[in-house]
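Enquirer: sequence and predicted structure, then a few things I'm wondering about:
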Amino acid sequence: MKSLVSILKALPPTRVIDTNIDFSKYIPLDLSVTNKDLAVNKPLDAAQFEDFISKYLDKNNAEIAFGGYIEGRNLYKRSTIFKDGSNPERNIHIGLDLWGKAGTIILAPLDGKVHSFKNNPGLGDYGPTIILEHEIENEKFYTLYGHLSLESIENLTVGAVFKKGESLATFGNSEINGDYAPHLHFQIINNIENYQGDYPGVCNINDLNFYIENCPDPNLLLKIT
């Protein structure tokens, strides 16, 4: 049986963002602890961070900023949900973020059905979240979409089928997406265990090897670069 990584690599490039936004309008964005611009600007809240992202996009004549897989970040220090008692702080991002404007259309990148969905409220959390289930070459796996608009889950039902390229959801704003600048957190999950409408998107250094294995790089599927 093929591994999930080999299956993803063999698939043609696909889109998870509105096809009206060409890949030429995408720009990589480093939000790691080594980003000097971030250290200088020090955005303290969603509004300041949205301004930081907007200026970065304008400067680069871009519409979507992307990146963040296995990226160590300081963004999570403001929320207690990333602190697990005696364990190291969770600060390593294990999905791919795509930053843009609130209301940006999110597409199903593959045929799939709704595994689960939930609003995960609270500072630093996902807000509205959808998980799709996929099966390719007898390999079952999942994709997670976090920081959505409330409208994205209003009329959703478990088991609803989405075809590749169909409109799935839209970017939420900071008031409902966990207090972040508008973006999509996109994550691939091999074994979802018993999670429903939620799955860790940030891990600590001790668990990193497990999550690299269970949550392969989403760009293996999207092939943006």
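Expert: Sure, I can see it. Residues are numbered from 1 along each chain as shown.
Enquirer: going forward, measure contacts and count neighbours with C-alpha atoms only.
Expert: Noted.
Enquirer: grab the longest helix from this structure for me.
Expert: In the chain, with assignment by DSSP state H, the single longest helix is helix 46-59.
Enquirer: what's next to stretch 164-171, contact-wise?
Expert: 15-16, 101-112, 147-149, 151-153, 162, 182-184 (Cα atoms under 8 Å, 6 or more residues apart in numbering).
Enquirer: in space, not sequence, find me the middle residue of the protein.
Expert: The centre of the chain sits closest to His185, judged by Cα atoms, centre = their mean, with a distance of 1.3 Å.
Enquirer: let me see the ranges of the strands in the chain.
Expert: Ranges of strands within the chain are 26-28, 64-67, 71-72, 92-93, 96-99, 105-107, 112-120, 127-136, 139-146, 161-162, 167-170, 183-189, 202-203, based on DSSP state E.
Enquirer: among those strands, which is nearest Ala39?
Expert: strand 71-72 (13.8 Å; Cα to Cα).
Enquirer: who touches the closest one?
Expert: 31-33, 91-94.
Enquirer: those residues in helices, which ones?
Expert: Among those, no member falls in helices (criterion: DSSP H).
Enquirer: closest to Glu63 among these?
Expert: Of these, the one sitting nearest to Glu63 (Cα to Cα) turns out to be Leu31, at 16.9 Å.
Enquirer: this is the comparison structure:
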Amino acid sequence: MKTLASILNTLPPTKVIDSSIDFSKYVPLDLSITNQELVKRKPENATEFEIFISDYLKKNNAEVAFGGYIEGRTLYKRSTIFKNDSIPERNIHIGLDLWTKVETSVLAPLDGKIHSFKNNVGLGDYGPTIILEHEVENEIFYTLYGHLSLESIKDLTVGKFYKKGEQIATIGNAAVNGDYAPHVHFQIIQNIEDYWGDYPGVCNTNDLNFYIENCPDPNLLLKIT
């Protein structure tokens, strides 16, 4: 039987943001502690981080910075969502981030229907979030889109169908997206269990093997590089 990763790998390249932006305008971005420029500048809030991203895009003549799958990050330390007295620290990112301008359109990468949606409020959380359900080669799986605009979930209905390439949302700003620079968190989920409008996007090292299997690399589908 084919794995979800092998099925995704056979599909043609697709996009989850503005289809007019060519992949040649995408640049990889490392947000781990190994990024010396990030360590040096130490952006501490959404405004400073947005300036950091904007400068990085200009320097690389790019429109989208992408990356972050299975990346250990320190930027989650500011929020108790990722570490408090009752839970071990979660700092490994298990989706793919695409950093670009606010209000950029977010697209369905494949045919799919709305599984669920929710405004996950709180510092460091997703903010407005949409989850699509897909079926390819009799395999049902899900894709999650976090840090959207509030308008993206207004009047939305469970079960609404979208064709591949249709706009499903727009990217939100720091006031609604969990206090981040504008971006979309894109994640593939095989077994969503009982989650509704939410699913962990950052994990603890002890759970990493589970999430690598349940949340395969989104770039298997997008094929940016």
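Expert: Received it, and whenever you're ready, just let me know what you need. On a predicted model such as this, the values are computed, not experimentally measured, just so you know.
Enquirer: going through the contacts of stretch 164-171 of structure 1, which ones are buried?
Expert: 15-16, 101-102, 104-112, 147-149, 152-153, 162, 182-184 (16 or more other Cα atoms under 10 Å).
Enquirer: ok, back up a step: can you pick the most crowded of the contacts of strand 71-72 of structure 1?
Expert: Ile94 (27 neighbours; other Cα atoms under 10 Å).
Enquirer: tell me how far that residue lies from Ile188 of structure 1.
Expert: 9 Å (Cα to Cα, to the nearest Å).
Enquirer: what's the burial count for the closest residue to Thr100 of structure 2 other than its chain neighbours?
Expert: Spatial nearest neighbour of Thr100 of structure 2, excluding adjacent residues (Cα to Cα, 6 or more residues apart in numbering): Val64 at 5.0 Å. Using other Cα under 10 Å, Val64 of structure 2 has 26 neighbouring residues.
Enquirer: pretty sure Val64 of structure 2 sits against Val102.
Expert: No: with contact defined as Cα atoms under 8 Å, Val64 of structure 2 does not reach Val102; the gap is 11.5 Å.
Enquirer: what do Ile94 and Ile188 of structure 1 both touch?
Expert: 215, 217.
Enquirer: about what we covered before: which of the strands of structure 1 is buried the deepest?
Expert: Most buried of these by mean neighbour count (mean count of other Cα atoms under 10 Å) is strand 183-189; its value is a mean of 26.
Enquirer: what packs against that one?
Expert: strand 96-99, strand 139-146 (3 or more Cα pairs under 8 Å, 6 or more residues apart in numbering; DSSP states H and E).
Enquirer: just so I know, which of the ones you listed lies nearest Lys2 of structure 1?
Expert: Of these, nearest to Lys2 of structure 1 by Cα to Cα is strand 139-146, at 8.0 Å.
Enquirer: count of residues packed around the residue lying closest to Leu148 of structure 1 once chain neighbours are set aside?
Expert: Residue nearest to Leu148 of structure 1 in three dimensions, not counting chain neighbours: Gly172, with 4.3 Å by Cα to Cα, 6+ apart. With neighbours defined by other Cα under 10 Å, the count for Gly172 of structure 1 comes to 28.
Enquirer: what does Ser24 of structure 1 give?
Expert: Neighbours of Ser24 of structure 1 (other Cα under 10 Å): 11.
Enquirer: with that, I have no additional questions.
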